[in-house]
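> Return a 3D structure for these sequence lines:
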Amino acid sequence: MRGIMFGYIRVVDAINHRIGRIAMYGIFILMGILLWSSISKTFFVPSLWTLEMAQFVMVGYYILGGPYSIQLGSNVRMDLLYGEWSTRKKAWFDVFTALLLIFYLCVLLYGAVSSTAYSLGYWGTEPFSFFGGLITGSEEIGRMERASTAWRPYLWPIKAVMVTGLFLMLLQCTSELCKDVLRIKGETI
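The predicted structure is shown next:
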């Protein structure tokens, strides 16, 4: 079991490290979009796509960088009591909070999958079976959801990014849970 946990931690941390390092450059894409927005509003006809595209890039930057942030331990934590605790007591507390976070992420992931299925034209109540049906060919994509703005982009790409980011966050939280269990057992990570 110990070897499986170490292998899982190594694989998930490597994946989220690479994706997080790539997602970091999303801030430059966001800056470029906002710079173009300012230039086009000042000198040319304002672009319709810049505000929404900036929002989409920010969502991708935030949600794909979240697992990397958890991996680095750079998330916000109250150190009023936590900072003075022993490593073992911190690990016990982190196990409890990781379990709560995993439950919350599972609820969010289900909602994101449902929303993505809806954006692809599915109006039923079983979004996972819809995606399984897309793979097997028994389901078809319906009328796709679009934003109600002048630009009217399709919403499924950003919702797919949200599903991916939440799934990666769930994997990283499970990795952190494994690290805490190993710390409780006295292992060094």
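> okay, CA-based contacts and neighbour counts for the rest of this
OK.
> Arg143: neighbour count?
Using other CA atoms under 10 Å, Arg143 has 11 neighbouring residues.
> ditto for the one 5 residues further on
When counting by other CA under 10 Å, one arrives at 9 neighbours for Ser148.
> To which secondary structure element type does it belong?
coil (DSSP: H, G, I helix; E, B strand; the rest coil).
> Could you give the secondary structure assignment for Val181?
Under three-state DSSP, Val181 comes out as helix.
> Pretty sure it sits against Ala91.
Yes. If you go by CA atoms under 8 Å, Val181 and Ala91 touch, sitting 7.2 Å apart.
> Which SSE is immediately downstream of the top helix by length along the chain?
In the chain, taking DSSP state H as the definition, the longest helix is helix 87-119. Later in the chain than helix 87-119, the nearest helix or strand by DSSP states H and E is helix 127-136.
> still on that earlier bit, which other helices and strands contact the longest helix of the chain?
helix 127-136, helix 156-184 (3 or more CA pairs under 8 Å, 6 or more residues apart in numbering; DSSP states H and E).
> what's the spacing between that helix and its chain's center?
11 Å (CA atoms, centre = their mean, to the nearest Å).
> do the same with stretch 149-158
19 Å.
> who's in contact with the residue nearest the centre of the chain?
For the chain, the residue nearest the mean C-alpha position is Gly165 (2.2 Å; CA atoms, centre = their mean). Contact analysis of Gly165 by CA atoms under 8 Å, 6 or more residues apart in numbering lists Gly60, Ile63, Leu64, Gly66, Pro67.
> quick one more, to check against the first:
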Amino acid sequence: MQGLLTLASGIDRMNRFFGIVAAVLVAAACAISAGNALSRYALDLSSNAFLEIQWQMFAGVFLLGAPYVLKLNEHVRVDLIYGGLNARRKLWVDVTGYLVFFFPVCFIMLEMAWPWAWTSYLEGEISANAGGLAVWPAKFLLPFGFTLLALQGLAEFIRRIAALRGDIALDVRYEKPVQ
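Now for the predicted structure:
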């Protein structure tokens, strides 16, 4: 189990890196948006590329940041029942949720997104808008982001199993490993 927990920690570090990348993308998108507004209103210059890079960055923020949000346990959870459960039952709900919902959805998304992104790359797809950008890099964010998400789910699943076995303790309030 220790080897799996080490793997989970490595996945955490990798997704922390991509969480930082997502945060940088937020700042860059804000700067581009401000620069676009300034150039449009002050200089009467504009380009569709400024708008397109912003939505591509938004895709990066969401898809690269989501795994780190899962790691921090800051994702949205409807816990009408979950909140009232004891720690062990919460672990079982989490394990079941990962197996029945989380992993199947990640794998379905990967199965659908990979051919879509690959075809876009092979065709050298670019935006139909004048001055538009290449579209395939943004499309590759989908399978890449879901791969990162599935890996983070694996790390969380490993931790839940370890906690059920008594190998680690999780903070009951936040479901994070006790330091």
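> Serialize the contacts of Gly165 of structure 1 to TSV and add fields for distance to Glu52 of structure 1 and secondary structure.
Formatted as TSV, the contacts of Gly165 of structure 1 follow (distance: CA to CA, whole Å; DSSP: H, G, I helix; E, B strand; the rest coil):
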residue	distance to Glu52 of structure 1	secondary structure
Gly60	12	helix
Ile63	16	helix
Leu64	18	helix
Gly66	21	helix
Pro67	24	helix
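> can you tell me which of these lies nearest to Ala98 of structure 1?
The nearest member of the contacts of Gly165 of structure 1 to Ala98 of structure 1, counting by CA to CA, is Pro67 at 13.0 Å.
> For the longest helix along structure 2, name the packing helices and strands.
Looking across structure 2 with DSSP H, the single longest helix is helix 2-42. When contacts are defined as 3+ CA pairs under 8 Å, 6+ apart, helix 2-42 of structure 2 sits against helix 48-71, helix 136-165.
> contacting residues for the residue nearest to Ser9 of structure 2 when sequence neighbours are not counted?
The shortest distance from Ser9 of structure 2 to any non-neighbouring residue, by CA to CA, 6 or more residues apart in numbering, is to Ala155 (7.4 Å). Shown in contact with Ala155 of structure 2 (CA under 8 Å, 6+ apart): Leu5, Leu7, Ala8, Ser9, Ile11, Asp12.
> overlap between those residues and structure 1?
With both residues aligned by TM-score structural alignment, their matches' CA atoms under 8 Å, the contacts of those that structure 1 also has are Leu7, Ala8, Ile11, Asp12.
> Would you confirm that the second one contacts Leu154?
Which is Ala8 of structure 2. Yes. Judged on CA under 8 Å, Ala8 of structure 2 makes contact with Leu154 at a distance of 7.4 Å.
> Can you tell me the closest non-neighbouring residue to Ile158 of structure 1?
What sits nearest to Ile158 of structure 1 in space, not counting adjacent residues and going by CA to CA, 6+ apart, is Phe56, at 6.4 Å.
> how about stretch 84-94 of structure 1: buried residues?
Neighbour counts using 16 or more other CA atoms under 10 Å place Arg88, Lys90, Ala91, Trp92, Asp94 of stretch 84-94 of structure 1 among the buried residues.
> if we can go back for a sec, tell me how far the residue nearest to Ile158 of structure 1 lies from Ile19 of structure 1.
17 Å (CA to CA, to the nearest Å).
> Check Ile29 of structure 1 too.
16 Å.
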